[in-house]
Structure formats: C-alpha cells, structure tokens
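>>> Output the structure for:
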Amino acid sequence: MTDEEIAAASAADPDAQPMTAEQLRSARRVPRVKTLRRALGLTQEEFATRYHIPLGTLRDWEQGRSEPDQPARAYLRAIAGDPVAVSRALESAPR
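Okay, here's the model as predicted:
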C-alpha cells in the first residue's frame, strides 16, 4: 500500500479515529514509573528495594490501579534526574 492508501484506510476505520483535544485532556496517562524503571534496567523488585518504595505500591502505579501522589511524583522526578545520587543518598541515610 502507498502512504496515501494507508492514510485513507486508517481514516475510514471507525475504531482508529484520532482523539479530540478534549479526549486527550481527559485521557488517563500511561504511568511513567514503568518507563523510568525499564530505562534504569531494573526489575520491579530491584527498583522497589533500591528506592525504598513498597513493591505493591510500585506495581499499583505501573498497572494503573493508583497514581503517585504529589510527593511521590517529586521523588520519581528526583530519581529520573539523578538515579545514582538518590540511591547513594538512601544508602547513607540512617534507618
């Protein structure tokens, strides 16, 4: 198929219509936690252990059952910004 034929076929498919601006605004976002964890090359267990996040909480975030609250989102941004520094800080913190 040519590019034009592909575009025409997809536009004719009622199940593959582009989202409206309103639909995009209200759409549930794919959790970025999974993307971050995978980018670091860690399993769920490794990520949860390294960053002191309960494994069940991490799984809930990744599977969309719940979303990180504001402090957790800030923590995840810190991990994304410098995962080694966050891990090092947690290793040296008293428990």
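>>> all contacts plus neighbour counts: C-alpha atoms, from now on.
Will do.
>>> and residue 73, what element?
Here residue 73 sits within helix 70-81, counting by DSSP states H and E.
>>> Show me what counts as buried in the following helix or strand past that helix.
If you walk from helix 70-81 toward the C-terminus, the next helix or strand you reach (DSSP H and E) is helix 83-92. Neighbour counts using 16 or more other Cα atoms under 10 Å place 83, 86 of helix 83-92 among the buried residues.
>>> one more to line up against the first:
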Amino acid sequence: MVSTLERLGVAVGFPHPPVSIDVKAIRAKLGVTQKEFAVQFRFDVDSVQNWEQGRYQPDSPTRILLKVIEQHPEAVEDVLG
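Purely as a prediction, here's the structure:
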C-alpha cells in the first residue's frame, strides 16, 4: 500500500534507535551515581549496572529514552514529574 506522502514524492522512513549507547557516559555527564540515575529516571538499579558492565544491552525503546536523557534530561524529568 502506497501512502499519500509517497504518492506526493515525499520519502517516508522510520528512524532507527541507536545500535548501542554508553549509559555510563550519560550518567557521568549528569554527575550522578548509578542509584541516583536509576531513581531519577525510574530504571532498575540492577539494569543500570548490567548495561554499564556490558552484560546486557538496553532494548530499542530504552536506548531511545536514554538518548533523550543524554540530550534533554530535563524533558524526561518534566514528564516523570
């Protein structure tokens, strides 16, 4: 099925989440501990530790959220209240 945008000659694509993300660098940039980072952004502390130690990679939606936190932490804090 061809979308209206495609019929008008507008390229349609979907952005891809980052393949990997450096959670430790994001956290360090914010100047917080693993526990503070987890509490501030509602992550499980064990998950933050596992991501930073390379045991697990965050899933796609989480990588997108982490990228937003990296660039605009205040926006996520506003949403989380």
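>>> returning to what we had before: what residues in the second structure pair up with the helix holding residue 73 of the first structure?
Taken onto the second structure by TM-score structural alignment, helix 70-81 of the first structure occupies residues 60-71 there.
>>> The first structure: helices as residue ranges?
Listed in chain order, the helices found in the first structure under DSSP state H are 3-12, 21-26, 32-39, 44-50, 55-62, 70-81, 83-92.
>>> What is the neighbour count of residue 35 of the first structure?
Counted with other Cα atoms under 10 Å, the burial measure for residue 35 of the first structure works out to 12 neighbours.
>>> centre of the chain versus the match of helix 70-81 of the first structure, how much separation?
Relative to the mean C-alpha coordinate of its chain, stretch 60-71 of the second structure is positioned 1 Å out (Cα atoms, centre = their mean, to the nearest Å).
>>> Likewise for stretch 33-53 of the second structure?
Centroid separation for stretch 33-53 of the second structure versus its chain: 13 Å, with Cα atoms, centre = their mean.
>>> Same question for stretch 65-78 of the second structure.
Going by Cα atoms, centre = their mean, the spacing between the C-alpha centre of stretch 65-78 of the second structure and its chain's C-alpha centre is 8 Å.
>>> what does stretch 59-70 of the second structure give?
Relative to its parent chain, stretch 59-70 of the second structure has a centroid offset of 1 Å by Cα atoms, centre = their mean.
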